[in-house]
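Q: No sequence on hand, only this structure:
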């Protein structure tokens, strides 16, 4: 029987709703009653590592989490790991773990959209599905995976798409790579490649901004007065911005501060297609770094990680097209 670590970090999956409808952290994790029923699936070890709402999660805590997971895998000969997490920042924690956690053991991140005592609570079922996936031989070597609602997603592609629906986690363009059924775990896709960077801490400050009509250089200039090390811009469509912010972006790049471009669209990638002022081609000529389908919050994390390895704009561009 596989030995699986279930590490808790908090979130809705570990909360309860009171008589007034307020959902708050619970002193005793309600998932313990579910853990007891997992004995037929795996030998489960529990680690009550954190108990925080997911908006309280930070990149530093994510890095510490990665260190803890690696240490426990190496010291206890674990076959797989399940991390329970709040859904608001679940995709960011999963992606950062995928970027810096250099182990091949299955690492599954799961959560819940409904607290433990709400009608139709999805936490227990998601935990069971996650443990099944972590114990699956086919999950080995696929990087960090996200399992909710009986679907298996890659950390790179998955995102939260609905504020309350239990089917909120989806992978735009690509879809899930597998499903969990009563009979077992079935993968129908395999990730082609995976980035992994050996870092021990994240010290760089990266800001994420979304473009909007009528946007001017004021906000970017104000941000540039702070001690930032990088900027991610969520651009229109295929990667276009208001022409009024071009001078501010140029000033940042000339100061050696990398600017990374993503699309604010739900699907698609940025491309250097349009040659008008503020279009993708003019941004490319300016030295803006183009991504290959990452959303804004994940591009920010990747830039933070990449800046720990290099400040060279050409090298950063190569890393973001991987």
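A: Thanks, I have it. These figures come from a predicted structure and were not determined experimentally.
Q: Please make it C-alpha for all contacts and neighbour counts, starting now.
A: OK.
Q: Need the residues that contact the top helix by length along the chain.
A: Across the chain, the longest stretch assigned as helix under DSSP state H is helix 59-76. Identification of contacts with helix 59-76 by C-alpha atoms under 8 Å, 6 or more residues apart in numbering yields 78-79, 81, 93, 96-97, 100-101, 103, 200-202, 301.
Q: Equivalent analysis for stretch 15-25, please.
A: Against stretch 15-25 from outside (C-alpha under 8 Å, 6+ apart): 10-12, 14, 26, 29-30, 51-53, 115-118.
Q: packing partners for the helix or strand just after the longest helix of the chain?
A: Remark: after helix 59-76, the chain's next helix or strand is strand 80-84, criterion DSSP states H and E. Judged by 3 or more C-alpha pairs under 8 Å, 6 or more residues apart in numbering; DSSP states H and E, strand 80-84 is in contact with strand 3-8, strand 107-110, helix 123-134.
Q: which residues are in contact with strand 80-84?
A: 2-11, 13, 69, 105-111, 127, 130-131, 134-135.
Q: now with 6 Å?
A: When contacts are defined by C-alpha atoms under 6 Å, 6 or more residues apart in numbering, strand 80-84 is touched by residues 4-9, 105-111, 134.
Q: One more: stretch 164-180?
A: Counting by C-alpha under 6 Å, 6+ apart, 113, 150-153, 157-162, 186-189, 267 sit against stretch 164-180.
Q: Now, of these, which are buried?
A: The neighbour-count test (16 or more other C-alpha atoms under 10 Å) applied to these identifies 113, 150-153, 157-160, 186 as buried.
Q: Just the ones of the contacts of stretch 164-180 in strands?
A: If you go by DSSP state E, these have 151-153, 159-160, 186-187 in strands.
Q: and the comparison structure, right after this:
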């Protein structure tokens, strides 16, 4: 057993391969030589050329300049197109995994959305940078180096989409960006990272995550109209006026409630009325921990809201709950029971 473990630890990546899709973001940002203004202008080849020691890994890289955008300007249509391009690469059998390079601002959402779509065993590794190449100590090259190792190696097969920054490997299901500027911005509240990239390999701290995917055709007939899913964060003293404005303007709603799933009593009739017409998912604005389902029972409590027809969002953040609900509605799944089952399934980390 010791010998086999040692052999795996010393495994070479020579002969393995990965596709790299560059979308822009801070990691691709450089200064215009005339104006000094910063923009995501570096190509995928330029990014890879800046990574010391990458050639020594022996990994064959298939490079794609897919987009050059700040991540806030990426759309779901861009991600659907990215998934199709990744699927074509994986179906060709020429790569062992995929690296997606993009801005960090929306990375927790884009990685989760692709995790819902991705059906294969090959890992899709998202990475980027918190410091661009014009700053002292840019982190992009080291993050890209670690991401190539994670994507090309055998350790993350079946993990779906992961995020690799600061040598830590985070599951798309749990990862959050928790700081606006720190190089250590990414964490997985409540679970911690899956593992660490060290000495040319991934060392896993825990089992690979249970995954729930939502492939095309899983819900019924796709809706040709653009799907609109709104977000409402409940604040202290919220009088529900914004909820009234949403009535009739969206196909689904995610509510980020106070604490473990609570709202002011006056919001309950409004939410009940909305839940009679569209799916309304209950999450917490805290971003760490689940909404409760059977602890408190008073007007505005989680039991009161669930009895009014809201759907428990488990421990998904409001942003990821929005993407799951959007995905379900876009493939034609409008049945409240089936939507609740999907949220329940994705919350079962034990499989």
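A: Noted; the coordinates are in hand. Note that the structure is a prediction, hence the values are computed from the model and not measured.
Q: Just the buried residues of the longest helix of the first structure, please?
A: 59, 62-63, 65-67, 69, 73.
Q: how much does that helix stray from the second structure?
A: Comparison of helix 59-76 of the first structure with the second structure after fitting gives an average deviation of 1.4 Å (mean C-alpha distance after the TM-score superposition for the first structure).
Q: of all the buried ones among the contacts of stretch 164-180 of the first structure, which two lie farthest apart?
A: Maximum pairwise distance among these (C-alpha to C-alpha): 23.7 Å, between 113 and 186.
Q: Out of the helices and strands packed on strand 80-84 of the first structure, which is the most enclosed?
A: strand 107-110 (a mean of 31; mean count of other C-alpha atoms under 10 Å).
Q: Onto which residues of the second structure does that strand map?
A: Aligning strand 107-110 of the first structure against the second structure (TM-score structural alignment) gives residues 124-127.
Q: which residues sit against that stretch?
A: 98-101, 151, 161-164.
Q: didn't residue 314 of the second structure look like it was pressed against residue 292?
A: No - in this structure, residue 314 of the second structure is not within contact of residue 292 by C-alpha atoms under 6 Å, at 7.8 Å.
Q: which one of the two has more residues nearby?
A: Of the pair residue 314 of the second structure and residue 292, residue 314 is the one with more neighbours under other C-alpha atoms under 10 Å, namely 24 against 21.
Q: Looking at the alignment, what corresponds to the more buried one in the first structure?
A: Looks like residue 314 of the second structure aligns to residue 292 there (TM-score structural alignment).
Q: Which parts of the first structure are helices?
A: 32-35, 59-76, 90-100, 123-134, 218-224, 246-254, 280-286, 296-307, 313-320.
Q: Would you enumerate the residues in contact with residue 279 of the first structure?
A: With C-alpha under 6 Å, 6+ apart, residue 279 of the first structure has these contacts: residue 240.
Q: What does it correspond to in the second structure?
A: So, by TM-score structural alignment, residue 279 of the first structure is matched to residue 301.
Q: how close does that match sit to residue 198 of the second structure?
A: 46 Å (C-alpha to C-alpha, to the nearest Å).
Q: go on, residue 120 of the second structure?
A: 25 Å.
Q: cool, and residue 262 of the second structure?
A: For residue 262 of the second structure, the distance to residue 198 of the second structure - C-alpha to C-alpha - is 43 Å.
Q: again with residue 344 of the second structure
A: Distance from residue 344 of the second structure to residue 198 of the second structure, by C-alpha to C-alpha: 35 Å.
Q: Compare neighbour counts for those two and give me the winner.
A: Taking other C-alpha under 10 Å, residue 344 of the second structure and residue 198 do not tie; residue 344 has more neighbours (16 against 12).
Q: tell me the contacts of the aligned residue in the first structure for the more buried one?
A: The alignment partner of residue 344 of the second structure in the first structure, by TM-score structural alignment, is residue 321. Going by C-alpha under 6 Å, 6+ apart, residue 321 of the first structure touches 291-292.
Q: same deal with residue 26 of the first structure?
A: By C-alpha under 6 Å, 6+ apart, the neighbours of residue 26 of the first structure are residue 15.
Q: Need the counterpart of it in the second structure.
A: For residue 26 of the first structure, the aligned residue in the second structure is residue 41 (criterion: TM-score structural alignment).
Q: Pull up the gap between its match and residue 27 of the second structure, please.
A: When distance is defined by C-alpha to C-alpha, residue 41 of the second structure is 10 Å away from residue 27 of the second structure.
Q: do the same with residue 217 of the second structure
A: 36 Å.
Q: between those two, who's got more neighbours?
A: In terms of neighbours (other C-alpha under 10 Å), residue 27 is the more surrounded of residue 217 of the second structure and residue 27; the figures are 30 against 13.
Q: What distance do you get for that one to residue 131 of the second structure?
A: Per C-alpha to C-alpha, residue 27 of the second structure is found 7 Å from residue 131 of the second structure.
Q: Repeat that for residue 83 of the second structure.
A: 27 Å.
Q: Residue 235 of the second structure now?
A: 33 Å.
Q: quick one: which of the two has more around it?
A: residue 131 (18 against 14).
Q: Just give me the neighbour total for the equivalent of residue 324 of the second structure over in the first structure.
A: Using TM-score structural alignment, the partner of residue 324 of the second structure in the first structure is residue 302. Residue 302 of the first structure has 22 neighbours, counted by other C-alpha under 10 Å.
Q: Next: residue 192 of the second structure.
A: If you count neighbours by other C-alpha under 10 Å, residue 192 of the second structure ends up with 16.
Q: Alright, I will stop here.
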